[in-house]
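**Student:** sequence plus predicted model, see below.
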Amino acid sequence: MKEHVTTCSDGSNIRWAALSQKGYYPTDFNRLKKNQDSFDLQANVAGREGKHFAAVFDGHGTTGDVCSNFAKLHILKEFESTMRRSENAASALRDAHEVVNQALHDDKSINDEKSGTTSVCVYLDDTNLCIANVGDSICMVGKIGAKDGRTLEAKVLMKEHTLTDPAERQRIESSGGRVMKESQIDSDAAQTHASPMRKFRKSLSLKEVDDGEQLRVYAAKGKNPGTAFSRSLGDSMAESLGVIAEPDIEHYALRAEDRVVILCSDGISDFIAPDEVMKVCSLYNNPADACRALVGEAYKRWISSEDRTDDITIIIGFRGSKSDPSGDIPVASSSTALTTEGKIWTVGMGFASGFLGGLCGIRGPPIILYFLHAPIKMSKAVQKGNGAVITAANVFVRVLVYAIKSAVDEKHNQFASDDVPLYVVIAIVSIGGVAIGQDIFQMMKDSQATIKTVLCFLLLLCGISLIISGA
């Protein structure tokens, strides 16, 4: 995990965090496969205060990890070298990619014939973004929607270089390359998943492969090189077939409503669509937690769909406004429980929790129901706050009722001075239990399936215990 803060001239700041997780492959028994993703997150680029650089590189092929790391080490270096002599960030980014691509070809220690890497780089000059993209890694921003002033809406800032793009495909075919599915060469080829990002591409009216199988670039004869991108750093064999390393350059000026900046590899975007990414971000008050949540969710979806995971990398920037110098996202930090729907749900579940607790004799209310089935979006801060209030109210009412009954009927008073040491011990171990339980819950957070499984198991144990005690 890497973090730092960018301060902008308009008084806002951007808190950055980055996280990369190696993929899981069940056949990699000796764990020899390396993380082929790399990322870079640097402040004060080219010695200029307030100028920042963020990049994600997704390697592929047998030397994909080496290719992505090579790009990480050299693209920023080349970019900074040019920026010390020029103010043209777009030209500097374009030149850096082309120079590094050639250097990768020339490096005799790296075989990049059928290996390479994607690249998405962002140069942040105050609130102005200059984005360079090669391949299918993603850069997007999240802005506060106009409908309700709370929901984060995703805006993808660049075009992916995929073989479904007619212009990209035409360039490759005019260079002598064939664009086809692997099954058209080998009928036994495995099918790939149809990702949310591919569905998103359909919404942009891009031609898509109906069965979800990936298109690849092949020479006029044979099954080489099988490159899955129309642009890439490396992939020297595919370069003669029209696969190029020239990046597309986009410019974007952050507006007041823009609160999140994200760069990620397809380990995220293949299973989590842009708007859903922003929905997860809105549940957190800091980018580090949002990174962990999205990487964890993507990992879970990969395993569920394919019994393996790709390498997963994401960089998130949370932007705070002038009135919000902490850098928190207003959507995430605002109390959604204060809306009318939130009030009704909170009151209803508060009563239900207390009622069920009293009915079953459970010493604590089953407040987990409040969060698992809430029809409204709950930030983590709101969940913790409401959970604490419900629990505190439950305890207070129990103590109050017990005190009243004890005052009215002496027989109801079960406290004994001789048992005070026992009460103290119980209080201490209970606090310890809360601490341990909270740590376990934090490890399970964002996984409702796990939480529900544990709850069902505990309820089953309670039921068995009640049956035995009543026998």
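**Tutor:** Arrived safely.

**Student:** use CA for all of it now, contacts and neighbours both
**Tutor:** OK.

**Student:** so how far is residue 63 from the residue nearest the centre of the chain?
**Tutor:** Centroid check for the chain by Cα atoms, centre = their mean gives residue 294 as the closest residue, at 2.5 Å. Between residue 294 and residue 63 the computed distance is 27 Å (Cα to Cα, to the nearest Å).

**Student:** swap in residue 93?
**Tutor:** For residue 93, the distance to residue 63 - Cα to Cα - is 24 Å.

**Student:** out of these two, which sits in the busier spot?
**Tutor:** Set side by side, residue 93 and residue 63 show more neighbours around residue 93, with 29 against 19, by other Cα atoms under 10 Å.

**Student:** who touches that one in this structure?
**Tutor:** Contacts for residue 93 (Cα atoms under 8 Å, 6 or more residues apart in numbering) come out as 79, 132.

**Student:** secondary structure element for residue 216, which one?
**Tutor:** Residue 216 belongs to strand 215-218 when elements are defined using DSSP states H and E.

**Student:** hold the first one in mind and look at this next one:
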Amino acid sequence: MGICASSTSVIHDDTYGHENAVHYTDFGLKTIESSRIGSTYSYSGSKGLNQDSSILFQGYGTEDGVFTGVFDGHGQNGHIVSKMVRNRLPSLLLNQRNALAKISPSNTKQNERLENDKSSSSSKNFLKWKDACLSSFKVMDKEIKVLDSLDSSCSGTTAVVVIKQGNDLVIANLGDSRAVLGTKTTENGIVAIQLTTDLKPGVPSEAERIRKCNGRVLALKEEAHIQRVWLPYEDSPGLAMSRAFGDFVLKTHGIIAIPDISHHRLSPNDKFLVLASDGVWDVLSNDQVVEIVSSAANEEGAAREVVDAAISSWKHKFPNTKRDDCTVICLFLQP
């Protein structure tokens, strides 16, 4: 069944939560509904329990700040891991960022170069967020590992996170979910700009790292188009992404929880941001998703319209294949 976004008064770090898609606000608005700037929606696939989680967090850090994240769980306990990361990572990351803000920058050559840069303030801010992402992702993975009540040896989750602070986007990607920007051009209307790289074992640099750690990268005969990661001497677990939280049986064989981090400075032409799990991107192109969001009836329904289109496309393209979970966040950047 589909799960609509909801508003909650508190997101607790120590609970997994029950809903897959959460729309949360952290500022004192009398009419929250009228202040929403996007939507999130999740629909379970035909493989069983929905293991996707997402959060659209308005008022993150500052009143106009936003945290968006999609987390695609896998393995027996993937649904638990994805919700745990969804509930814990926003506050963990913000705490790390605030701690770094109190530390005076050291007199390094890098900081000297930034001081001479016209956009030094934006650049230095990104560096602090980048350091916060690296440290918080590392802590998050350790917190999952030490939980005695949770076996994450062969379970985990991907994460694609975009943080908006003013006109700056900080993008952190771990795995094969994806972030795409809808940008207006004079020639072609609104076009899609992919902000992340799908971090799969088939990416040459990812495969090289895994093989250097004695992990195996190969595809099964029955699914020759999907490269997977295997233990050195066992035909397991067959992980279809190259970075993830959890999956500790493969952490010594090339699977890492270090995100790929980038920065995008927003322009007036940037209209909206879309984050989605691979269940959407497996059947819809970036251009198709951007077109759907552009023509959506309203902001509140945009995420659901993308998910509905993905479900329809799964039925058409892969009628005999079990459909993956589909989760989408749409964040509108302009009024």
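**Tutor:** The structure has been received and is ready for your questions. Not measured: the values here are computed from a predicted model.

**Student:** where does the TM-score land?
**Tutor:** Once the chains are laid over each other, their TM-score by TM-score structural alignment, normalised by the length of structure 2 reads 0.79; 280 aligned residues with a Cα RMSD of 2.0 Å.

**Student:** show me what the residue nearest to the centre of structure 1 aligns to in structure 2.
**Tutor:** Aligned by TM-score structural alignment, residue 294 of structure 1 pairs with residue 306 of structure 2.

**Student:** just the element for its match, please.
**Tutor:** Using DSSP H and E, residue 306 of structure 2 falls in helix 299-317.

**Student:** list the buried residues in that helix.
**Tutor:** By neighbour count on 16 or more other Cα atoms under 10 Å, the buried set for helix 299-317 of structure 2 is 299-311, 313-314.

**Student:** centre of the chain to that helix, how far?
**Tutor:** From the chain centre to the centre of helix 299-317 of structure 2 is a distance of 18 Å (Cα atoms, centre = their mean, to the nearest Å).

**Student:** does the helix of greatest length in structure 1 pack against any helices or strands, and if so which?
**Tutor:** Counting residues, the longest helix found in structure 1 (DSSP state H) is helix 380-408. The helices and strands touching helix 380-408 of structure 1, judged by 3 or more Cα pairs under 8 Å, 6 or more residues apart in numbering; DSSP states H and E, are helix 340-360.

**Student:** give the aligned range of the helix it packs on in structure 2.
**Tutor:** Aligned using TM-score structural alignment, helix 340-360 of structure 1 spans no residues in structure 2.

**Student:** what comes into contact with the helix or strand that that helix is followed by?
**Tutor:** Counting by DSSP H and E, the next helix or strand C-terminal to helix 340-360 of structure 1 is helix 368-372. With Cα under 8 Å, 6+ apart as the test, helix 368-372 of structure 1 has contacts from 345, 346, 349, 350, 378, 383, 448.

**Student:** just the buried ones from these?
**Tutor:** 345, 346, 349, 350, 378, 383.

**Student:** please, where are all the helices along the stretch 51-200 of structure 2?
**Tutor:** Assigned by DSSP state H, counting those that start in this stretch, the stretch 51-200 of structure 2 shows helices spanning 78-101, 109-115, 120-145.

**Student:** pretty sure residue 264 of structure 1 is touching residue 141, no?
**Tutor:** No - under the criterion of Cα atoms under 8 Å, residue 264 of structure 1 makes no contact with residue 141, lying 11.6 Å away.

**Student:** so which of those two has more stuff around it?
**Tutor:** A side-by-side neighbour count of residue 264 of structure 1 and residue 141, using other Cα under 10 Å, places residue 264 first with 27 against 23.
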